[in-house]
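Peer 1: Give me the fold of what follows.
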Amino acid sequence: MLISILNPYLDPDAKVFLDREQLPTCEIPHLSERMKANSYFFGHPIWGKEYFETSHRHDIFRDRWLAATGTWDRKVVVDIGCGPGNLYATIGGSPQVLIGVDISPGALKMARQIGYTPLLADAQHLPLADGCADLVVANATIHHCDDMAKVLAEAARLVKPGGLLVTDKDAQSGALHLRGFGLFLREIRFFFYWSMRSKYYLSEEYRNARQATETHNQNPGDGITPEVYYQILEPLGFEVKLFPHNHDLGIEVLAGQIGRMSWKRRLVQRLSGIDPDTPAAAQSIMCVAKRTV
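Peer 2: Predicted coordinates for the structure are as follows:
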């Protein structure tokens, strides 16, 4: 049944089969250590459920995304790196079909329960056909992947003329050029959380598992740059609009506001010689790219 739903949207040469969990699956020849880490964490029966319930589920996030994508009703939607299904659970709607791509069987089983048609596949080598979707989305996904440019190009390939590609919540490189005492403070923050019994303290097991998923969100200079979006998407016929932002704003992001990050992040940036009030220092970039007809 699930494969029959996917068939109209698959590349003619794709080989998709049902695995032991009855998940439509495209074989992944090589699972990198980062891919394994993402599969484990986001499919974890406790951590994955907690992530689903607490991340990207608030009103300002929903408002920002709906303003960027419009309604999902009657559209063919592909959600790359869907995880347990946070994005659709927050936005809602009645898509014609909603394909959720991920490398985590555990996460896809959760996503299937809320309406996704799951597809276990590598975001860098998608088994879906060119121009198969009205809307392709990737929320907090690209920076988890080994090759960010390749994932962006694969996502773009799926968008039909007149369709949209929307990405968000990927760490911006300019915000992560930490150095000196600012970098030192960030590196020892969990010691302070532990010593003060702070609510921000995370167990070592959880912290290590989560950090292992953050492929491009750990070291100074990590993250994505505006140039990557333009270099990949414009030659493919996209009109690209980028909105750097911090995570406290909703629809205002699309009006060019960047918001204000927490005082802790601002302090770390100041001590690293970064002006936290500039677009280049904002935590994330939202990309809204339309494929011209």
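Peer 1: make it CA atoms for all contacts and neighbour counts henceforth
Peer 2: Will do.
Peer 1: residues in contact with residue 123?
Peer 2: Counting by Cα atoms under 8 Å, 6 or more residues apart in numbering, residue 123 touches 80, 81, 101, 102, 145, 151, 154.
Peer 1: just curious, which of those residues is nearest to residue 220?
Peer 2: The closest of the contacts of residue 123 to residue 220 turns out to be residue 145 (Cα to Cα; 17.5 Å).
Peer 1: now that closest one, nearest residue through space, not along the chain?
Peer 2: Nearest residue to residue 145, sequence neighbours excluded (Cα to Cα, 6 or more residues apart in numbering): residue 215, at 6.3 Å.
Peer 1: ok, the one you found touching residue 147?
Peer 2: No: when contacts are counted by Cα atoms under 8 Å, residue 215 is not listed as touching residue 147 (9.4 Å).
Peer 1: Looking at the two, which one has more neighbours?
Peer 2: Set residue 215 next to residue 147 and count neighbours by other Cα atoms under 10 Å: residue 215 wins out with 22 against 14.
Peer 1: Are we agreed that that one is in a helix?
Peer 2: No: counting by DSSP: H, G, I helix; E, B strand; the rest coil, one finds residue 215 to be coil, located in no helix.
Peer 1: what about stretch 31-47, how long is it end to end?
Peer 2: Using Cα to Cα, to the nearest Å, one end of stretch 31-47 lies 21 Å from the other.
Peer 1: mind listing what's buried in it?
Peer 2: Using 16 or more other Cα atoms under 10 Å as the test for burial, stretch 31-47 gives 34, 35, 37, 38, 39, 40, 41, 42, 43, 44, 47.
Peer 1: swap in stretch 207-217?
Peer 2: For stretch 207-217, a neighbour-count test (16+ other Cα under 10 Å) marks 209, 210, 212, 213, 214, 215, 216, 217 as buried.
Peer 1: One more sequence to fold, the one below, so I can look at both together:
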Amino acid sequence: METIYEQPVKQFVKNGTQFYKKGKYIEFAIEDETEAIKANAFYFNNPEWAEEYLTYCHRSDSFKKRWLAAMGSWDNKVVVDIGCGPGNIFATLGGKPKVLIGIDVAPTSLELAEALGYTSVLADATKLPFVSGFADIVTLNAALHHCEDMGAVLAEAARILKPGGLLVTDHDPQLSAWDYKGVAKLLWNSRKLIYRLTGRGFHKTSSQQFWGLACEIHHKPGHGVTENFFKGILEPLGFKVNVYPHNHELGEEVLEGKKGKPEFKYQMGNLLSGRNPFAGKSALTLMCVATKNNI
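Peer 2: Next up, the predicted model:
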């Protein structure tokens, strides 16, 4: 018997693709459990860590204003949130999507997201089990850098969008801002010790810190996203692409080209790396807002 959890998803699944009802989420088989998938599944499946992430991350007023300005209303639309975690985006933005599908690899987080109003799906973001061209909006917040193949995930997000659909990504580290050099890189490499000595940082235990860092495959010097990364993948697929560098606590002004002021430690990291800490290439994050052309 078809359940209420299956109904919103089944209409978009590729023919012949099997899925299973698991508690309060739907599971598709993951053929290749990469190290990134294993690390994210472990971290975000921990109830305490997932609850903390939901409570404290991406919940600010500036985040809400920035996303609403970029996305507009998602009421009565089909929305897919890739890397939804425990549901931070919907918890912050609210609204009334027609269908809200959240995709992740951690059952505990998917159950938390379902309680907020998501139709929760466990699946591999590099090989989504859905047909092409069905979503009005696809979101990827703080998700790409958690994936080994960022390009494959972005291309899949583009594939499932309708013509005229909107793709929004945010909170992935800008490569040029995190490419620390010299003393800055030495300090970065010693950050685990510094966190332990000072008691600072988001993570409460060494285990939580280890797995939290293990999740962030591309959040380290020499890694990250660039404007060319987004445009190089999306423009050939028929997208109009806008990329906005910004620091974390800034709202709708990001879409006007403002970047905000970085925290002192990031200013020092860029200064010690020989860069102007207030330049666009020193902004911590890139937000990508891309519209798929109508055919």
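Peer 1: picking up where we left off before, of the contacts of residue 123 of structure 1, closest to residue 167 of structure 1?
Peer 2: Residue 167 of structure 1 has its nearest neighbour among these in residue 80, at 9.6 Å by Cα to Cα.
Peer 1: what residue of structure 2 takes the place of the closest one?
Peer 2: Aligned counterpart of residue 80 of structure 1 in structure 2: residue 82 (TM-score structural alignment).
Peer 1: Next, count neighbours for the residue nearest to its match when sequence neighbours are not counted.
Peer 2: Nearest residue to residue 82 of structure 2 in three dimensions, chain neighbours excluded: residue 103, at 4.9 Å (Cα to Cα, 6+ apart). By the criterion of other Cα under 10 Å, residue 103 of structure 2 has 28 neighbours.
Peer 1: on that earlier part again, looking at it, the match of residue 80 of structure 1 is touching residue 142, isn't it?
Peer 2: No: applying Cα under 8 Å as the test, residue 82 of structure 2 and residue 142 come out as separate, 9.8 Å apart.
Peer 1: When these two are compared, which one has more neighbours?
Peer 2: Using other Cα under 10 Å, the more surrounded residue of residue 82 of structure 2 and residue 142 is residue 82, with 27 against 19.
Peer 1: show me the contacts for the more buried one.
Peer 2: Applying Cα under 8 Å, 6+ apart, we find residue 82 of structure 2 in contact with 102, 103, 104, 125, 138, 139, 140, 141, 143, 157.
Peer 1: Determine which residue in structure 1 is aligned with the fourth one, please.
Peer 2: When structure 1 is aligned by TM-score structural alignment, residue 125 of structure 2 is paired with residue 123.
Peer 1: Quick check: residue 187 of structure 2 vs residue 203 of structure 2, distance?
Peer 2: Distance, residue 187 of structure 2 to residue 203 of structure 2, by Cα to Cα: 18 Å.
Peer 1: These two - which one has more neighbours?
Peer 2: Neighbour totals were compared for residue 187 of structure 2 and residue 203, and residue 203 leads with 18 against 15 (other Cα under 10 Å).
Peer 1: ok, back up a step: pull the contacting residues for the residue nearest to residue 145 of structure 1.
Peer 2: Residue 215 of structure 1 makes contact with 34, 143, 144, 145, 146, according to Cα under 8 Å, 6+ apart.
Peer 1: Residue 187 of structure 2 maps to what in structure 1?
Peer 2: In structure 1, residue 187 of structure 2 lands on residue 185 (TM-score structural alignment).
Peer 1: And residue 50 of structure 2, by the same measure?
Peer 2: Counting by TM-score structural alignment, the partner of residue 50 of structure 2 is residue 48.
Peer 1: what's the neighbour count on its match?
Peer 2: 18.
Peer 1: Spatially nearest residue to it, not counting backbone neighbours?
Peer 2: In space, and not counting its chain neighbours, residue 48 of structure 1 is closest to residue 42: 4.6 Å by Cα to Cα, 6+ apart.
Peer 1: Just the strands from the stretch 101-250 of structure 2, written as ranges.
Peer 2: Under the criterion DSSP state E, counting those that start in this stretch, the stretch 101-250 of structure 2 contains strands at 119-122, 135-141, 161-173, 239-246.
Peer 1: What's the first helix or strand after the last one?
Peer 2: Think strand 239-246 of structure 2. Of the helices and strands lying after strand 239-246 of structure 2 in sequence (DSSP states H and E), the nearest is helix 264-272.
Peer 1: Now do that next one: which elements does it pack against?
Peer 2: In terms of contacts (3 or more Cα pairs under 8 Å, 6 or more residues apart in numbering; DSSP states H and E), helix 264-272 of structure 2 is packed against helix 182-189.
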